[in-house]
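Novice: the following block contains a protein sequence and its predicted model.
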Amino acid sequence: MRRWLIEGALAVVALLLGSFFLATTLSEGDAWPLWAELAAGLVAIAGLVLFRRSRPVALTLVLIPFGLLFGMPMGAAPIALFAVALYRPARVAVGVAAVHAVSLAGVYLIALGPTRVYWESVTFMVLLDVIVVAIAMLVRSQRQLVRSFAERARQAEQGQQLRLEQARLGERERIAREMHDVLAHRISLLAVHAGALEVRREAPEGERAAAGVIRQSAYEALEDLRQVIGMLREPADDRPQPTLADVPALIEQSREAGARVELELGAAGPVPAGLGRHAYRIVQEALTNARKHAPGASVRVAVTGHAERGLVVEVDNALVAGGPTLPGAGAGLVGIGERVQLAGGRLEHGPTTAGEFRLRAWLPWTP
């Protein structure tokens, strides 16, 4: 609908320009019959509506001699030239405009001679072509600029999505490596105990056979686990996995780096290793985000809970307005959310009314 409205408006403009040129021709007394002029004008406008976008160069080259013979088609020629400069390269538009100017100057020189009217007419038409081509090039440049901005925005959005997916994948791989260590340890213990039961002489033959089956199955399961998940382990990732007991050392490292961090550990009872590992990673990533987005701000870390209510990890830091911040893509919070979701917990984060940024994660107390 919008396209046809534009085409209709351009047809009206071409009709008005053609009427102006026809009136000028009639005043000079050398015009064709009025019905011939109107028919030529309708044909030119029809060609403008049908071929302005698809074949602007051919349309303009047809309208140039057509407009030199009749007055009405001259109104469609500048609009066709505008389409050439809008949809084709600049060199093509300049070449077509030059053809129009040379043809016009030659025909007018034969018809009028080197008179004042000739120079005025040629100057007017050449200036009209220059203005039309210049405006079309400006519109073309503006459209290209808008398209480039849209493409950059699309690429930036795709890059952000890629970074978020990489963060999720990295967090899942790290969790998989941690689970590999935990499961490998437990399966190894199972195999050891089964092997001990198998070699006990006082045990019945049936129990020793069952223990042998359990030991062999445990070894096979351990080997399968290493083949499936062990490939995720990085070459330098052979250190033991952290637990909740390592959080004070992590806080101390942040303090040595210049951060002001307060720690509150209020977990009642021994925390399961897997749960403590999740809490450690959440605190670690939250401290990293605080250093990036609120450098120099005080940070409060609280890890509280018990077996009945679960474990709660809270990290608060003051918001820094106008201060220097390190660039970030928001992948840290995505990684924390991925870990909390896989652990079956809940995550809340955002600014508070007290002018702080709060991150609160609840994790179920599972062994």
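Specialist: Right, received. Where do you want to start?
Novice: every contact and neighbour count from this point should use C-alpha atoms.
Specialist: OK.
Novice: where does the spatially most central residue of the chain fall, secondary structure wise?
Specialist: Centroid-nearest residue in the chain, with CA atoms, centre = their mean: residue 157, separated by 1.1 Å. Taking DSSP states H and E as the criterion, residue 157 maps to helix 116-198.
Novice: structure B:
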Amino acid sequence: MNASTVTGAQRCSARDWIVDLSMFLLALAYAVTTSLELPGASPPGVEFGPELVPPGPPSTWFEGAGRLAAFLACLSLWWRRRWPVQLAVALVLVSVVFPLAMGAMLIALFSLAVHRSPRTSLAVFGVGAATAYLHAVLWPDPHLPMLVTVLLSVAIQGAVIGWGLTVHHRRELVESLRDRAVHAETEAQLRAEHAQHQVREAMAREIHDVLGHRLSLLSVHAGALEYRPDAPSEEVARSAKVIRESAHQALQDLREVIGVLRAPVGELPQPTMADLQQLVEEADEVGARVEFAEEYTGTVPERTGRTAYRIVQEGLTNVRKHSPGADTRVRVRGAPGEGLVVEVLNGPSPEPPPPTAGGGSGQGLVGLAERVSLASGRLEHGPAAGGGWRLSAWLPWPV
């Protein structure tokens, strides 16, 4: 338990103590004020027989009993939260005989309506309304008819019960709003976490797409230099140049990715269909023998072109990893209204891939499938006839 919890508990206990003391003093003030107004005698219309007359004047005996009952009734209000129903019923019955306890009875009815269900409160109110007639019989008002006295007593009890029910429903409403606020805060936190998770996935896809292509070039050429140390100096220099340029470009791509993470929405540098030719030329420079065919007319939408670029990039990266030196064909065809078809087809590799290339985890195709799905397209991949591998995707191209 931390310090704030202890402080809150102390504050709540102090508040309850102050409220209980206020209710006790209020009921006691009512009893004292009423005792000064009532005549010090037995209830009007009730005469004690000779055999029932206690020692001393009857008025003194009954007045003392009434004051004691009123004090005990006021004192019992300290336990109104623990036994609200029992206390309210008891005080309703006691106030029939001893009017000085009516103040405590009204407070008990109010507390009952606040802390218990409306059905229970109305049931006790029915008991109070029934005893109002008995009270009017025992304590008739010389200035008002009995019916008016009964109706006035019922109206006062009803007003107190109604006030308590209003407080009860208000507390339920506040609690419900508090629960809704907590629930909404939890949902907002979950949505934020989900959004962060999606952002992380998008970042992982972007880093894989951008850096995977460059790093695969480095891996292929570094592996060739490692396993062919007797290669001609011109070939070694050419491979070293490619490694240097690819490493430099990888650094540039990494800076762009970091810039993407820092840039506002709408300012993200992304590749387009116009960059496909350069991508194919870079792959062709490292001996992949890539044939490129563009068979479409019109302007490809930006999102579709960006997805097509990533498909070709992932396809060429996989060719270098798993089928180095294989003949590869990249074909892009389509038209507005028909869609755009992107196909990367490679034949069997003339030589086994270097061990430095690794077997791959398949996460590139998983991320690519998700990217195509987000673009409302379809992705197909698998072994091609006669050996090799085929990667094909259809992307929507609205009119």
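Specialist: Thanks, I have the structure now. Here the structure is a predicted model, which is why all the values come from computation and not from measurement.
Novice: before we move on, back to that, so what does the residue nearest to the centre of the first structure match up with in the second structure?
Specialist: In the second structure, the residue paired with residue 157 of the first structure is residue 185, using TM-score structural alignment.
Novice: can I assume residue 390 of the second structure sits in a helix?
Specialist: No - read with DSSP: H, G, I helix; E, B strand; the rest coil, residue 390 of the second structure is strand and lies in no helix.
Novice: who's in contact with it?
Specialist: For residue 390 of the second structure, the contact set (CA atoms under 8 Å, 6 or more residues apart in numbering) comprises 343-346, 381-384.
Novice: try 7 Å
Specialist: 344-346, 381-384 (CA atoms under 7 Å, 6 or more residues apart in numbering).
Novice: please indicate which of those residues are buried?
Specialist: Among the contacts of residue 390 of the second structure, the ones that count as buried by 16 or more other CA atoms under 10 Å are 344-346, 381.
Novice: just the closest of the contacts of residue 390 of the second structure to residue 88 of the second structure, please.
Specialist: For the contacts of residue 390 of the second structure, the closest approach to residue 88 of the second structure (CA to CA) belongs to residue 381, at 79.0 Å.
Novice: just checking, that closest one touches residue 393?
Specialist: No - between residue 381 of the second structure and residue 393 there is no contact under CA atoms under 7 Å: 8.5 Å.
Novice: map residue 153 of the second structure across to the first structure for me.
Specialist: Checking TM-score structural alignment: residue 153 of the second structure goes with residue 125.
Novice: ah, wrong one, I meant residue 202 of the second structure
Specialist: By TM-score structural alignment, residue 202 of the second structure lines up with residue 174.
Novice: that match and residue 180 of the first structure: what is the separation?
Specialist: With the distance defined as CA to CA, to the nearest Å, residue 174 of the first structure ends up 10 Å from residue 180 of the first structure.
Novice: settle it for me: which of these two has more neighbours?
Specialist: Ranked by neighbour count (other CA atoms under 10 Å), residue 174 of the first structure and residue 180 place residue 180 first, with 20 against 17.
Novice: burial count for residue 160 of the first structure?
Specialist: 15.
Novice: rewinding a little: with adjacent residues omitted, what lies nearest to the match of residue 153 of the second structure?
Specialist: residue 101 (7.6 Å; CA to CA, 6 or more residues apart in numbering).
Novice: ok so the one you found is a helix residue?
Specialist: Yes - with three-state DSSP as the criterion, residue 101 of the first structure is part of a helix.
Novice: report how many residues lie close to the corresponding residue of the second structure for it.
Specialist: Matched across to the second structure, residue 101 of the first structure falls on residue 129, judged by TM-score structural alignment. Number of residues near residue 129 of the second structure (other CA under 10 Å) recorded here: 19.
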